[in-house]
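S.K.: The following comprises the amino acid sequence and a computationally predicted model.
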Amino acid sequence: MADKDSSRPSSAQTDPEKRAGSQFSDAGSSDGQVLVNPTLEKRVWRKMDYWVLPFVAMFYLLSFLDRTNLANARVAGLQHDLAMTNKQYSIALTVTYVPYIVAELPSNLLLKIIGPNLMLPAMLTMWGVITTLQGVVHNYAGLLACRFFLGLFEGGVFPGLVLYLSFFYPRHRLQTRISAFFSAASLSGAFSGLLAFGIINMHGVGNRPGWAWIFILEGLFTVVFGLISFFFLPRTPAHARFLNEEERRYVTAKLKEDGAVGGDGDDAFSWREVGAAFMLPQVWFLSVAFFFAGTTLYSLAYFAPSIVAGLGYTAARAQLMSVPPFACAFVVTTIASYVSDRYRCRGYTVIFCSILCVIGFGMFLGSTNHHVQYGSLFLSITGTYCAAPALSTWGANNATPHVRRATAIAIGFIMTNSGGILATWLLGSLSPAPRYTKATITLLVFSIGMVLFAAMNLVYLRQQNTKKALYRATHTKADEPKGLGDRSAWYEYSL
């Protein structure tokens, strides 16, 4: 690869990404393996964590907050003031997911072409404007229009952020970082409850109800942060101003060694690679798990305040009581992700977290004691929010080159948000409060399904790694056809 780049000096000199890539041999040994410099190793990832992760985490926190604050607004009186039925509330949630799902794959395929440093902040700013407008709606039709455009502009955020982080971190370092930003989702669940508790006291200010101020204040903050992020979000490690030239070469070399990025030709757009992603068995094993996880995640994200209110708490008290389970999820998710990266055990992490969900939903279903039911939320919410980053990382780890990985990630999140559509109806109108019996049974079955499909994917990937090891023992890399991507015998799947 170094020889190929050195034959085009003018291109390498003008493009930071190619210039860093052309120095691959400078950072590596003669056999193509990157030489580990402990001092440099520690410094470059610390810089990444300081400069990239805070923006990514805030992006997702605001995304999740602006999408799910409808639950807090509902408890604060939105449904009553707009004269909405439970069915209409479910429709308002569903309308968000239709454009959300449609936008995910095109957005992920365009991310590298347009540049994540432009595309992600633009989406953030636009959905912030829409969030703010929800605070001035006067009828159900206006709310539906806002929810539609909110989904359209937010659709590419989560798969885009996962793909974006895969530009910066090797596969075995990825889950801790995905968890760091996904933990913002559980943090937003806690944060939104506290915010809503304070904001609803603004009821009457400017002749607007308290629920309207939830949208207005949170939306305006999103717009401001989106505009600021245009100036600070780097396009790739090769364009990162906070890294010096030696650090850029090192990061690029590490990513190539790990298989997180390919060569110049490998990462070019190709419809063939889009189709190849749909043919990967590991994508479909995980897609089913993503659907189950999405249903449980959004059920709890949208209805946790309503579930808590159904246990006998007042509206304001319910906002506060929804905070501790999400705070617990934040802590456990952080710990589980460290363990998953340290021991490279994505599948076992998913299985463990799914078992927590099984226990939590079983407790809620089997007891009528409000204390037991409230306690069950600590298990179900923690398990759900802990499983999601492990699934996301697992999917991103096991597909390459870039276009195939971008497509695989998008497929997973299309399934996740399809589960979100089901969630809006499960606890909205199909299963009445406060017991939510049908919904709880469904979520219990889905949690068991997550265990089964994660286990099947684990078995499949282990078998593939064994076959690859046998091939490597009797062949050289030159014997293998080019362009295999993750199917190459020299690409070991993450378990």
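M.R.: Nice, thanks for sending it over. The model shown is predicted, which means the values in this text are computed figures rather than measured ones.
S.K.: okay, CA-based contacts and neighbour counts for the rest of this
M.R.: Fine.
S.K.: Can you point out the buried residues in stretch 427-441?
M.R.: By neighbour count on 16 or more other C-alpha atoms under 10 Å, the buried set for stretch 427-441 is 427-430, 435-437, 439-440.
S.K.: After the strand or helix carrying residue 334, which helix or strand is next?
M.R.: Under the criterion of DSSP states H and E, residue 334 resides in helix 323-343. Counting by DSSP H and E, the next helix or strand C-terminal to helix 323-343 is helix 346-366.
S.K.: could you say what helices and strands that next one packs with?
M.R.: Applying 3 or more C-alpha pairs under 8 Å, 6 or more residues apart in numbering; DSSP states H and E, we find helix 346-366 packed against helix 323-343, helix 370-397, helix 437-474.
S.K.: Which element is encountered next along the chain beyond the host helix or strand of residue 228?
M.R.: Here residue 228 sits within helix 210-229, counting by DSSP H and E. The C-terminal neighbour of helix 210-229 among helices and strands, as given by DSSP H and E, is helix 245-258.
S.K.: Can you pull out the residues in contact with that following helix?
M.R.: If you take C-alpha atoms under 8 Å, 6 or more residues apart in numbering as the criterion, helix 245-258 is touched by 20-21, 23-24, 26-28, 32-34, 40, 44, 167-171, 237-238, 240, 261-263.
S.K.: So how do I select the buried members of these in PyMOL?
M.R.: This is the PyMOL syntax for the buried subset of the contacts of helix 245-258, where burial follows 16+ other C-alpha under 10 Å:
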select buried, resi 20+21+23+24+26+27+28+33+34+44+167+168+169+170+171+237+238+240+261+262+263
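S.K.: Residue 385 and residue 259: what is the separation?
M.R.: Here residue 385 is placed at a distance of 28 Å from residue 259 (C-alpha to C-alpha, to the nearest Å).
S.K.: Those two: which is more packed in?
M.R.: The residue with more neighbours, out of residue 385 and residue 259, is residue 385; 29 against 23, by other C-alpha atoms under 10 Å.
S.K.: shouldn't that one be in contact with residue 329?
M.R.: Yes: with contact defined as C-alpha atoms under 8 Å, residue 385 counts as touching residue 329 (6.3 Å).
S.K.: Tell me who's in contact with the nearest residue to residue 340 once chain neighbours are set aside.
M.R.: Nearest residue to residue 340 in three dimensions, chain neighbours excluded: residue 346, at 5.7 Å (C-alpha to C-alpha, 6 or more residues apart in numbering). By C-alpha under 8 Å, 6+ apart, the contact set of residue 346 is 340, 390-391, 393-394, 494-495.
S.K.: One more: residue 494?
M.R.: 344-346, 394, 397-398, 461.
S.K.: Distance to residue 375 added to these, as TSV?
M.R.: Putting the contacts of residue 494 into TSV (distance: C-alpha to C-alpha, whole Å) gives the following:
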residue	distance to residue 375
344	31
345	28
346	27
394	30
397	34
398	36
461	36
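S.K.: Use this one as the comparison:
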Amino acid sequence: MTTDGVKEVPADTVSANEDTKKNPDVSTSSASSFSLTDSEHRVAKVTDCAFDTTEDPRFYKPIPEYESAHRWDPYFEWTEEEEKQLIRKIDIRVCTFACVTFFALQLDRGNIVQANSDSMLGDLGMTTNDYNTGQTIFYLTFLFSELPSQLLSKKVGPDRWIPIQMVAWSFVAAFQAFLKNRAGYFACRALLGLLEGGFIADTILFLSFFYKSKELPQRLSYFWVSYEATSIVGAFLAFGFLHIHGSNGYTGGWRYLFAFEGLITGIIGIIAAFWMPASPTQTKGGFRGKDGWFNEREEKILVNRVLRDDPSKGSMHNRQAVTPKMLWHALCDYDMWPIYLLGLTWMIPNTPATNYITLELKSLGFGTFETNLLTIPAYVIFIINLLFWTWISERFNQRLLLGVVSEFWCLVLLIALEVLPDGASGWARWIINALLIGAPYVHAIIVAMTSRNAGSVRTRTVASAVYNMMVQASSIIASQIYQEKDKPYYRVGNKVLIALSVFSMALFIGAKFYYIWRNKYNAARWNAMSSEEREEYLAANKDLGNKRLCRLGAVIA
């Protein structure tokens, strides 16, 4: 982008040159697969460009099948004010609605916590261990459906797949109102996990169509704000629904909680089918109006700013499937493995506190409605920490070190829980647990880091799913740490969590040093090349993703 008042100079159309495709190892004038006009050799003036602005932009031209290829223009310029206005526009129309859909997800997968504050376990003849087993089943099916769901989303488009998912799981969520026994509880948790799996990665893929890599962490923080806002709203909804009592044996207020919250999700899913656009250049129709959201100039700004930030986003069509070969290459990307390992461990230390807050408060003598209202301060602390530390991340360009802060926060509070005497006040335990639940949540930062480090659409599609699979696996581990025989103070479980906090801190530090080394290694190899060698490298290596040496900042930490 440029300063205000710069006149746009459109580029001519690029045509394919079949002769040079056969021999990419030629001089600068003929190395490309494309025959370009003089205007296309002009480099677009844009800040934070992902590629070296002395390079020929023809090496970064999107494929012809890319849905927004007709808006690509390496010479196109726009003002900062225009871009800010467009960002506000997509924040309202794209990001806000994505948060609403996430609200629906958390409403249906998280209301089990409020149901536990009522008589659900007793009504179904279940124990805490049965509850743990149900949660494990949920996370297992969620985990195993994660990658298939993401691959299906890439094939049909997240704008189509997300509404289908939402309507499907809303039926299961609502029909939990008719549970009669433990077997039915297990079956519903399995179906919910199966249908909800992949939703988060699908939505992140959808958001990546509209936002630059540096903008994504803040938007994802809003995403997870809606996650905790759901917990707050859910507590108030539970306060109302749990006061309702029916007849014919279905007296538990938790049944109405499941029924009405499932209905809410179904309505949001139907709206999503008519609201979510396929891409910035495909917004006409549905609730978006016959003229769509953007005019031609706005579409060009949206497309070119995203492609200049990350040219790899133009390497696939938004409804193009990831092939088995692409899947294998993405899974073998070793630069993503440290992130996956972090996903398996870093959330465990405070997950049991979140899952058991209502059960623990009830065991300490608080009533059903007090228990639900007492969860709200923890979620408020969570939201404040989420927004603050995400802002810190981008302000100081730090990510993994903030994970160390999060783990240290948990470590201190877990030690406090462990040394607190058995006869201590219930209010003291509530304060510690509230602070533990509200620990700095770096999930949005790591998810954005995963997307940013992917370097290609195929790897972004797969990596987002695999990272979330690791997170679900961590939830499975966490659901088994607090056991029935260890209640109500969970001394053994807390010792395990303390050890995991220390281990995760070491992983964050190790990953930080690994990515620093990788960046130095790549930069040294790139800087050692002559300009001719760089041009030959660019012409011959168009599909290396984050392994392209010239992709500055390919691995961030």
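M.R.: Thanks, I have the structure now. Quick caveat, the model's predicted, so the values are computed rather than measured.
S.K.: Report the TM-score for the pair.
M.R.: Superposed pair, TM-score by TM-score structural alignment, normalised by the length of structure 1: 0.90. Supporting alignment: 481 aligned residues with a C-alpha RMSD of 2.6 Å.
S.K.: rewinding a little: can you give the contact residues for the helix holding residue 334 of structure 1?
M.R.: Identification of contacts with helix 323-343 of structure 1 by C-alpha under 8 Å, 6+ apart yields 172-176, 179-180, 183-184, 186-187, 189-191, 193-194, 345-346, 349, 377-379, 381-383, 385-386, 389-390.
S.K.: Would you check the span in structure 2 matched by that helix?
M.R.: Aligning helix 323-343 of structure 1 against structure 2 (TM-score structural alignment) gives residues 376-396.
S.K.: quick one on the thing from earlier: what angle separates the helix holding residue 334 of structure 1 from helix 346-366?
M.R.: Angle, helix 323-343 of structure 1 to helix 346-366, by axes from the mean of the first three to the mean of the last three C-alpha atoms, to 10 degrees: 160 degrees.
S.K.: What residues sit buried inside helix 323-343 of structure 1?
M.R.: Neighbour counts over helix 323-343 of structure 1 (16+ other C-alpha under 10 Å) mark 323, 325-330, 332-334, 336-341 as buried.
S.K.: what about it, how far off from structure 2?
M.R.: The superposed helix 323-343 of structure 1 is, by mean C-alpha distance after the TM-score superposition for structure 1, a mean 1.5 Å from where its aligned residues fall in structure 2.
S.K.: now the angle from that helix to helix 370-397?
M.R.: Using the same axes, to 10 degrees, helix 323-343 of structure 1 lies at 30 degrees relative to helix 370-397.
S.K.: List the contacts of the equivalent of residue 220 of structure 1 over in structure 2.
M.R.: By TM-score structural alignment, residue 220 of structure 1 lines up with residue 263 in structure 2. Counting by C-alpha under 8 Å, 6+ apart, residue 263 of structure 2 makes contact with 170-171, 174.
S.K.: measure residue 263 of structure 2 to residue 123 of structure 2 for me?
M.R.: For residue 263 of structure 2, the distance to residue 123 of structure 2 (C-alpha to C-alpha) stands at 23 Å.
S.K.: can you check residue 449 of structure 2 too?
M.R.: Distance of residue 449 of structure 2 to residue 123 of structure 2, given as C-alpha to C-alpha: 44 Å.
S.K.: Give me the most central residue, structure 1.
M.R.: Against the mean C-alpha coordinate of structure 1, by C-alpha atoms, centre = their mean, the closest residue is residue 158 at 4.2 Å.
S.K.: Can you name the residues that contact the aligned partner of it in structure 2?
M.R.: For residue 158 of structure 1, the aligned position in structure 2 is residue 200, judged by TM-score structural alignment. Applying C-alpha under 8 Å, 6+ apart, we find residue 200 of structure 2 in contact with 102, 468.
S.K.: Now residue 200 of structure 2: which helix or strand?
M.R.: Assessed by DSSP H and E, residue 200 of structure 2 sits inside helix 199-208.
S.K.: again with residue 190 of structure 1
M.R.: Residue-wise, residue 190 of structure 1 maps onto helix 174-199 under DSSP H and E.
S.K.: In structure 2, what stretch matches that helix?
M.R.: Counting by TM-score structural alignment, helix 174-199 of structure 1 falls onto residues 216-241 of structure 2.
S.K.: in the matching stretch, what's buried?
M.R.: Across stretch 216-241 of structure 2, burial judged by 16+ other C-alpha under 10 Å covers 216-232, 234-239, 241.
S.K.: Just give me the mean distance for it relative to structure 1.
M.R.: Using mean C-alpha distance after the TM-score superposition for structure 1, the mean distance for stretch 216-241 of structure 2 is 1.6 Å.
S.K.: which residue in structure 1 lines up with residue 304 of structure 2?
M.R.: Aligning on TM-score structural alignment places residue 304 of structure 2 opposite residue 253 in structure 1.
S.K.: That match: neighbour count?
M.R.: Residue 253 of structure 1: 26 neighbours (other C-alpha under 10 Å).
S.K.: Look up how far residue 494 of structure 1 lies from it.
M.R.: From residue 253 of structure 1 to residue 494 of structure 1 the distance is 20 Å (C-alpha to C-alpha).
S.K.: Distance check, residue 393 of structure 1 against residue 399 of structure 1.
M.R.: Residue 393 of structure 1 sits 11 Å away from residue 399 of structure 1, going by C-alpha to C-alpha.
S.K.: and the end-to-end length of stretch 330-343 of structure 2?
M.R.: By C-alpha to C-alpha, the extent of stretch 330-343 of structure 2 from end to end equals 17 Å.
S.K.: repeat for stretch 63-71 of structure 2
M.R.: 12 Å.
S.K.: what do you get for stretch 359-379 of structure 2?
M.R.: One end of stretch 359-379 of structure 2 sits 17 Å from the other (C-alpha to C-alpha).
S.K.: Next, work out how far apart residue 251 of structure 1 and residue 34 of structure 1 are.
M.R.: Distance, residue 251 of structure 1 to residue 34 of structure 1, using C-alpha to C-alpha: 10 Å.
S.K.: what do you get for residue 158 of structure 1?
M.R.: When distance is defined by C-alpha to C-alpha, residue 158 of structure 1 is 31 Å away from residue 34 of structure 1.
S.K.: Residue 282 of structure 1 too?
M.R.: According to C-alpha to C-alpha, residue 282 of structure 1 and residue 34 of structure 1 sit 28 Å apart.
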